[in-house]
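J.: Mind looking at a prediction? Sequence and model below.
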Amino acid sequence: MVLANGASSNVSNDAVSALLLIKADIIDPMDHLGDWKLPGNGVKNHLVHCNWTGVWCNSNGAVEKLDLSYMNLSGRITDDIQQLHGLTVLNLCCNGFSSSLPKSIYSLTFLMSFDVSQNNFIGAFPVGLGMARGLKIVNASSNNFSGLLPEDLANATLLEILDLRGGFFEGSVPLAYKNLQNLKFLGLSGNNLSGHIPSELGQLKSLESIILGYNAFEGEIPAEFGYLTNLQYLDLAVGSLSGRIPAELGRLKQLNTIFLYKNNFEGDIPREIGNCSS
């Protein structure tokens, strides 16, 4: 028992140190993190940090959830975040962070939900997040990320939401995304993506929403989209798509919304679209 208590205390002390280092590089004009401080005697009491704003712990004092959303924060997130090994939820949504994300994010292998949306993060999206095999949500929309789409996320096969809309990603959609068989939401619109829309996306039978518009995709809509029997929302508007609208879309009985405007389609609108009874 002494060993267990000692180990628990070490976990807590490490978490306190990491959180204070993280706070040191955050600009907090509203003082939302004002309670992130040690007691007056400077002693790191066991679990003291578990009552800090935005911090949730397990019984050992390890931080499992860090939610700093909607706090008008800016500055940068440092590599000290890798010391929070047990994080399952990281939410930095809706702030003013404008640095790059630390590469050490990859070490948070217990993450289940990762939300850095509606900030001004720059640079490449960090490689390695796909090693968090329990990951279900990745939302990095409305930022200034650039470079290629993170292909390694295809290793996080439990992923249900992948939202990378509204950035400066370029290149093509990784074919490896076909491995995301639990994916329900795929949002890649409003980037600088190009090339053909992979027909392999038609293998993602759990998909309910595909939002790929406002890119530079070319070629035809994959006929394989007709296999997405759970699809409800399809947005391919504003691009350079061409050819005919595939009649196979008529198989999608759950489809209730489809946007195809401002492309280069030709031919007739297929009568099979009338079979989309939703």
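T.: Structure's in. What do you need? Numbering: from 1, shown residues only.
J.: When you work out contacts or count neighbours from here on, use the C-alpha atoms and nothing else.
T.: Noted.
J.: so Val89 makes contact with Leu68?
T.: No - between Val89 and Leu68 there is no contact under CA atoms under 8 Å: 10.8 Å.
J.: now the helices for this protein?
T.: In the chain, the helices defined using DSSP state H lie at 2-24.
J.: give the contact list for the residue most central in space within it.
T.: Ranked by distance to the mean C-alpha position of the chain (CA atoms, centre = their mean), the top residue is Val138 at 2.0 Å. Contacts for Val138 (CA atoms under 8 Å, 6 or more residues apart in numbering) come out as 113-115, 159, 161-163.
J.: and the comparison structure, right after this:
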Amino acid sequence: MFTSIGHQFLWHQLGYLDLSFNLMDDDMSSFFCNETSLSVINLSHNRFTGIFPQCVANSFLLEDLDLQMNKFHGALPDTFWNLVTLNLNGNQFEGQLPRSLYNCKYLEDLNLGNNQFEDTFPNWLQNLSYLEILVLRGNQLHGPIVKLESKNIFPSLIIFDISCNNFSGSLPKAYIKSFQAMKIVDDEVQNNSVYYIQTDTGSTFYTILPEYDNSMTTTIKGVSTTFVKIPKVFVNIDLSENKFEGEIPNVIGELQGLKGLNLSHNRLVGHIPSSLGNLTNLESLDLSSNMLTGKIPAELTNLNFLEVLNLSQNQLVGSIPRGKKFETFSNDSYKGNMRLCGFPLSSQCNNVLQQQYPSSEVEEKFGFGWKPVAIGYGCGMVLGICLGWCVF
């Protein structure tokens, strides 16, 4: 419950400073500029105000900086050097993303979510070979994610969250195809880890190592979830609430380490790729509020760990696949798809199919459908034109 650091605080040669989860509301810019030995600063979950101190950005020794959930504002300095972790989530920073982060060759965790940054996608980060967590959600980022010619695009990334922005164009197929770390399933880690999270309802689960020391807030299985420590088995892609168009690329099915996939609230069209059935570790799949068509692939019944499925508000048709986890999903998973039928919906598939393909008067009267009539009409028209030309 501390409310202030105090100007006489002695931290000469201090290397690690953690004052997180207090009630401090100082302007921190005057506290750190005379201290050059700090390598870890954690001031998260306080009420600090003011702008980002230039002297902190200039520090060569600083490796981990966590200022999330405060009231900092203004533009960031563009002089970062040796950071491994930078978490500024939940402040009021604005302007462009600092290009100097490209100099941080060992950067592993970059969380700039829930601020007011206004920029395009930071393609210049793609060659940071150690970057594992990239969170840019809840800003004013915009434009397409440009495909750049590179053989080494985010090779270590396991958390990719750019939701709640204004990105447009096609889904970044070239990036998804290069997410090499998401293609790896570590069975030993998988079997010996339990998530350590705190939800809005107060539920808590504890974890066995390995884990990151960093914390993160994201949407998991439709619920805003805070990871006090991020488990290494958590592999997640969240591209929701943007303006992405086009089809869902088949290459997503190669990311077999995925736990969560959220593509909801975009403008996606086409069929749901059957390759998503290869994501056998998937626990949450949200494709809602798009313009997807066709049938639900039967291959999705292979997802034995799937706990949350949301395909609502699309234009899907046909019968819902039966078996395994699909028996546990409620009507809410499918609402807004008027031409879907079968369990758990009340509409029977026979009735829906009759509404989709009603028998014509020709079928009732003559016993054959419209296709033979159309073929005969077309052939007769061609023959008539040919004979007319000959007579002329």
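T.: Cool, got the structure. Small disclaimer: the values here were computed from a predicted structure and weren't measured.
J.: Filter the contacts of Val138 of the first structure down to the ones in strands?
T.: Counted as lying in strands by DSSP state E, out of these, are 113-115, 161-163.
J.: nearest to Leu183 of the first structure, of the residues you listed?
T.: Minimum separation from Leu183 of the first structure among those (CA to CA) is found for Ile161, which lies at 6.0 Å.
J.: For the aligned partner of that closest one in the second structure, give its distance to Pro249 of the second structure.
T.: By TM-score structural alignment, Ile161 of the first structure lines up with Ile159 in the second structure. From Ile159 of the second structure over to Pro249 of the second structure the distance is 19 Å, taken as CA to CA, to the nearest Å.
J.: Show me which of these two is the more surrounded one.
T.: The neighbour comparison of Ile159 of the second structure against Pro249 (other CA atoms under 10 Å) goes to Ile159, with 22 against 18.
J.: tally of neighbours for the counterpart of Leu261 of the second structure in the first structure?
T.: Counting by TM-score structural alignment, Leu261 of the second structure corresponds to Ile210 in the first structure. Burial measure for Ile210 of the first structure: 20 neighbouring residues, criterion other CA under 10 Å.
J.: List the contacts of Ile210 of the first structure.
T.: Neighbours of Ile210 of the first structure in contact, by CA under 8 Å, 6+ apart: 185-187, 231, 233-235.
J.: Could you double-check that Gly138 of the second structure sits in contact with Cys164?
T.: Yes - if you go by CA under 8 Å, Gly138 of the second structure and Cys164 touch, sitting 4.7 Å apart.
J.: Longest helix of the second structure, counting residues only.
T.: helix 370-391.
J.: what's that helix packed up against?
T.: With contacts taken as 3 or more CA pairs under 8 Å, 6 or more residues apart in numbering; DSSP states H and E, helix 370-391 of the second structure sits against no other helix or strand.
J.: Now do it: distance to the chain's middle.
T.: 55 Å (CA atoms, centre = their mean, to the nearest Å).
J.: Same question for stretch 180-195 of the first structure.
T.: Centre to centre, stretch against its chain (CA atoms, centre = their mean), the figure for stretch 180-195 of the first structure is 11 Å.
J.: Same question for stretch 284-291 of the second structure.
T.: 11 Å.
J.: Tell me the residues of the first structure aligned with that stretch.
T.: Counting by TM-score structural alignment, stretch 284-291 of the second structure pairs with residues 233-240 of the first structure.
J.: List the contacts of the matching stretch.
T.: Under CA under 8 Å, 6+ apart, the answer for stretch 233-240 of the first structure is 208-219, 255-264.
J.: what about that stretch, start to end distance?
T.: Stretch 233-240 of the first structure end-to-end distance (CA to CA) = 20 Å.
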